[in-house]
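Student: generate coordinates for the sequence data below:
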Amino acid sequence: MPIDDVPLTGEPIRLGQFLKLAGLAEDGGHARELIEAGEVEVNGRPESRRGAQLRAGDVVAVHGRKARPVL
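Tutor: Below you'll find the predicted structure:
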């Protein structure tokens, strides 16, 4: 599965914000639901903190779709 690169103007970015920006979540509420349900992985590990800080190169996966922030 290809990894979508999502350009950022700066870093870090919070996981909840990134999910919306990358189109992996419809809105903030959806992002929260995905995270609370354990459906979000960062760098291959489950992530349960909506405010987790992402940096360029981190890979976020939801339901088989992958995206990473890039500068």
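
Student: every contact and neighbour count from this point should use C-alpha atoms.
Tutor: Noted.

Student: so who does R49 touch?
Tutor: Applying Cα atoms under 8 Å, 6 or more residues apart in numbering, one finds that R49 lies in contact with L15, I35.

Student: the structure of the following sequence is requested for comparison with the preceding one:
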Amino acid sequence: MQRLTFELDRDFVELNQLLKLTGLCDSGGAGKQLVASGAVRVDGVVELRKTCKIHAGQRVTIGGAEIEVLPAR
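Tutor: Model prediction:
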């Protein structure tokens, strides 16, 4: 499994934007489509809310990739 980390520079990031910012999709719109398809899990649970707020400490998985969201340093 490909493991990625994403360091927040604010309180949260929207799920579709996280997918774009980590390079797992080309745009926020493509991220919304991935979420709507049921392919994205947040902390092990399928997430269908495209703009779900993702906070530090959460893990997002899609296909063979996992994103660990870290607090700002």
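
Student: Provide the TM-score value for the superposition.
Tutor: TM-score of the superposed chains, computed with TM-score structural alignment, normalised by the length of the first structure, equals 0.88; 71 aligned residues with a Cα RMSD of 1.2 Å.

Student: tell me where the first structure has strands.
Tutor: 3-7, 13-14, 40-42, 45-46, 53-54, 60-62, 65-70 (DSSP state E).

Student: got CSV for those strands, with mean neighbour count and distance to G28 of the first structure too?
Tutor: Below are those laid out as CSV (neighbours: other Cα atoms under 10 Å; distance: least, Cα to Cα, whole Å):
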stretch, mean neighbour count, distance to G28 of the first structure
strand 3-7, 14, 18
strand 13-14, 16, 11
strand 40-42, 21, 14
strand 45-46, 12, 19
strand 53-54, 18, 16
strand 60-62, 22, 15
strand 65-70, 20, 17
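
Student: which one of the ones you listed lies closest to A25 of the first structure?
Tutor: strand 60-62 (8.9 Å; Cα to Cα).

Student: now do the closest one: distance to the chain's middle.
Tutor: 6 Å (Cα atoms, centre = their mean, to the nearest Å).

Student: what residues are up against the nearest residue to G63 of the second structure once chain neighbours are set aside?
Tutor: Spatial nearest neighbour of G63 of the second structure, chain neighbours left out: A39 (7.1 Å); criterion: Cα to Cα, 6 or more residues apart in numbering. Shown in contact with A39 of the second structure (Cα under 8 Å, 6+ apart): V46, I62, G63.

Student: so who does the residue lying closest to R59 of the second structure once chain neighbours are set aside touch?
Tutor: Once flanking residues are discounted, R59 of the second structure sits nearest to E68: 4.7 Å by Cα to Cα, 6+ apart. Counting by Cα under 8 Å, 6+ apart, E68 of the second structure touches R3, L4, T5, F6, G57, Q58, R59, V60.
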